[in-house]
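K.L.:
Build me a model from this:
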Amino acid sequence: MSQPGRPLTEAVMFFSQWGVCKQMLFPEFEALLDGMVSTPEFADETMDAVFLQISSRLHVRGAVFFTIDFDQDGNISPLWNLPLRLMADKAGRGPDMGGGPIRLACAGFTRHPQFKAHLWKPGQRGGRSDLLHIKDAVTRNTLGILGEDDNALAMLAAGQLHMAAEDAWFGEQENGKPAPDAEAVLGAERDHHKREAQELRQQINALQTELQIVQQARENDMEMLRQSHREHLDVLQGEMLDIKQSLEEQQQQNLNLKRELSKLQHKHPVDPG
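P.N.:
The predicted structure is shown next:
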């Protein structure tokens, strides 16, 4: 543990297929999250990364192995949001990386199963373990972490890395209590998914009800339009019928006048002389 007055330094390291390819202090990572800077070399990539808590003796005290997406411009997706500090503080007991067992959170070993999809499990790359890559990067101290004394680096030779067996990562927690039982974790995850499914069903039912109301209102509006159209059509048809009847009456009157005129002409023939 670090001495009083010397808080842990927080940093983030990114991995390529060969090992650590980029590292930065956590304030720089926060600038990435805020969109103040970008990383074009990670454009359109999903990167393996690790959040580290490092003591002034250059001992790793906590590690959260997470994945993070970058867009085509090298910016972090605004939807990405993992509580890295909280996950590190609440993490279970992991391997000894030279300064005692670290707090570890990764895929398959986390107290926050809701974030499991955004975690990865350290393994091998470039012929060496990911933990050794981290150890070497911390030892080189390119981040410029202020150490307690000049003997710190001498204590951190790679050969002094005491790595616990991987199955021991899931042993007792630092408070002496056993690690979360896998069945209990799965049960909690099932309950979480069940609650989510129930909430989704409620949202779907509410949306269906709202859709039915909208459809009914639309149908009512359409019926009113159809009724108005029918009434208007009835008026037009009535007017057309009146006009037709008036026209027929006028034609009949004209016919009667012609007949009367013809009779008069026969009674009083016109004298040709």
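K.L.:
rest of the way, CA atoms for contacts and neighbours
P.N.:
Will do.
K.L.:
Endpoints of stretch 20-32, how far apart?
P.N.:
One end of stretch 20-32 sits 18 Å from the other (C-alpha to C-alpha, to the nearest Å).
K.L.:
who touches that stretch?
P.N.:
9-15, 37-38, 75-76, 133-134, 137, 143 (C-alpha atoms under 8 Å, 6 or more residues apart in numbering).
K.L.:
Can you tell me which of these are buried?
P.N.:
Neighbour counting by 16 or more other C-alpha atoms under 10 Å classes 9-15, 38, 75-76, 133-134, 137 among these as buried.
K.L.:
Save the residues you listed as TSV, and put in secondary structure too.
P.N.:
Putting the buried ones among the contacts of stretch 20-32 into TSV (DSSP: H, G, I helix; E, B strand; the rest coil) gives the following:
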residue	secondary structure
9	strand
10	strand
11	strand
12	strand
13	strand
14	strand
15	strand
38	coil
75	coil
76	strand
133	helix
134	helix
137	helix
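K.L.:
Which two among the residues you listed are spaced furthest apart?
P.N.:
Across those, the longest distance by C-alpha to C-alpha is 25.3 Å; it joins 75 and 133.
K.L.:
this one as well, want them side by side:
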Amino acid sequence: MSFQEAVFILHEHEVVAGYRLKDFEQQVRQGASLIGPSGDYLCAAYVQVGNHQCAEAIVLFQLPVQCSGADIIARPDWYMPLQRLADNAGPGPNMGAGRIRLACQSQCSVSWHRQSLWEPATSDFMAIRKALRDSSLVQQPLPAAVAPVSADSSPLSAVQRVSGVSPGSLLAQKHDAPEVEALKQMLRNEVDTYRKQLQQLQQEIERQRSLNEALQRQTEQAESGALTARQAEELKQRHAHQLSGYQQQIELLQAELELARLDAETS
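P.N.:
Model prediction:
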């Protein structure tokens, strides 16, 4: 297998725990306590990670849990074909090595699993990307679990909770690298490219809207013989579908733009 598999638990757009997939499955089978907020379910992310330490596929799933005292335990009857969903997932944002495959509530290849998935925000992708980068999954073992922040301890960032490394030392390591300026320039160029693509898509959306308005006028005049109402409606639906596709592309590019901007600021 050319990739590694991990499961991250997220809460309020931050990673609070990380497991290798086999360790996560063992925790679930054995009814061991998991780390995360109390409630009916945990927001989890199954991630396929390539040799470049970047996500290749993500499945955002809800893990049903039950509380046993202070312990949070996965429900014993839970099952989801995570790898199958990842293999057949739709397009997602660029997480550092091209567009990922993404399965979430709005796009799921198996309809009856749709309600067991959740819908991400851009900050969720940022949190997963930071967790992968800071835990050095390919080079070092991923922690079996990340300890939660105690009430009397000083606040820890998501980087510290996942990797145990302070942001200051990570920043020093980055700026010691001789290629850092070249990397920053590359990221700035990537941001500019995403902006241009967004502008082009927005212009195309405006063009499609103009076409839809023209089609609406043609529909109203259909009885005069220029176009039948049925033909006009078919054309209108076709352009509406194209418009929806452009809108989805804009949302993906906006997520990629935000990820690239974050890297440009923190590199």
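K.L.:
care to give me the TM-score?
P.N.:
Overlay of the two chains. TM-score (TM-score structural alignment, normalised by the length of structure 2): 0.51; 158 aligned residues with a C-alpha RMSD of 3.4 Å.
K.L.:
quick one on the thing from earlier: looking at the contacts of stretch 20-32 of structure 1, which is nearest residue 86 of structure 1?
P.N.:
Among the contacts of stretch 20-32 of structure 1, and counting by C-alpha to C-alpha, the member closest to residue 86 of structure 1 is residue 10, at 12.6 Å.
K.L.:
contacting residues around that closest one?
P.N.:
Taking C-alpha under 8 Å, 6+ apart as the criterion, residue 10 of structure 1 is in contact with 25-26, 51-54.
K.L.:
Helices of the stretch 51-200 of structure 2, residue ranges please.
P.N.:
For the stretch 51-200 of structure 2, helices defined by DSSP state H, counting those that start in this stretch occupy the ranges 82-87, 122-135, 158-163, 167-176, 180-220.
K.L.:
which parts of the second one are buried?
P.N.:
For helix 122-135 of structure 2, the neighbour count (16+ other C-alpha under 10 Å) marks 122, 124-135 as buried.
K.L.:
likewise the first one?
P.N.:
Neighbour-count burial for helix 82-87 of structure 2, counted by 16+ other C-alpha under 10 Å, picks out 82-83, 85-87.
K.L.:
Relative to residue 114 of structure 1, how far out is the aligned residue in structure 1 for residue 105 of structure 2?
P.N.:
In structure 1, the residue equivalent to residue 105 of structure 2 is residue 107, according to TM-score structural alignment. The gap separating residue 107 of structure 1 from residue 114 of structure 1 is 11 Å, by C-alpha to C-alpha.
K.L.:
okay, the two: which has more neighbours?
P.N.:
residue 107 (17 against 12; other C-alpha atoms under 10 Å).
K.L.:
That one contacts residue 121, doesn't it?
P.N.:
Yes - using C-alpha atoms under 8 Å, residue 107 of structure 1 is in contact with residue 121, at 5.0 Å.
K.L.:
Next, show the common contact partners of these two.
P.N.:
Residues touching both residue 107 of structure 1 and residue 121 by C-alpha under 8 Å, 6+ apart: residue 65.
K.L.:
Residue in structure 1 paired with residue 138 of structure 2?
P.N.:
Match for residue 138 of structure 2 (TM-score structural alignment): residue 145.
K.L.:
Tell me if I'm right that that match and residue 56 touch.
P.N.:
Yes - using C-alpha under 8 Å, residue 145 of structure 1 is in contact with residue 56, at 6.9 Å.
K.L.:
out of the helices of the stretch 51-200 of structure 2, deepest packed?
P.N.:
Neighbour counts (mean count of other C-alpha atoms under 10 Å) averaged over each of the helices of the stretch 51-200 of structure 2 peak at helix 158-163, with a mean of 22.
K.L.:
Fine, thanks again, bye for now.
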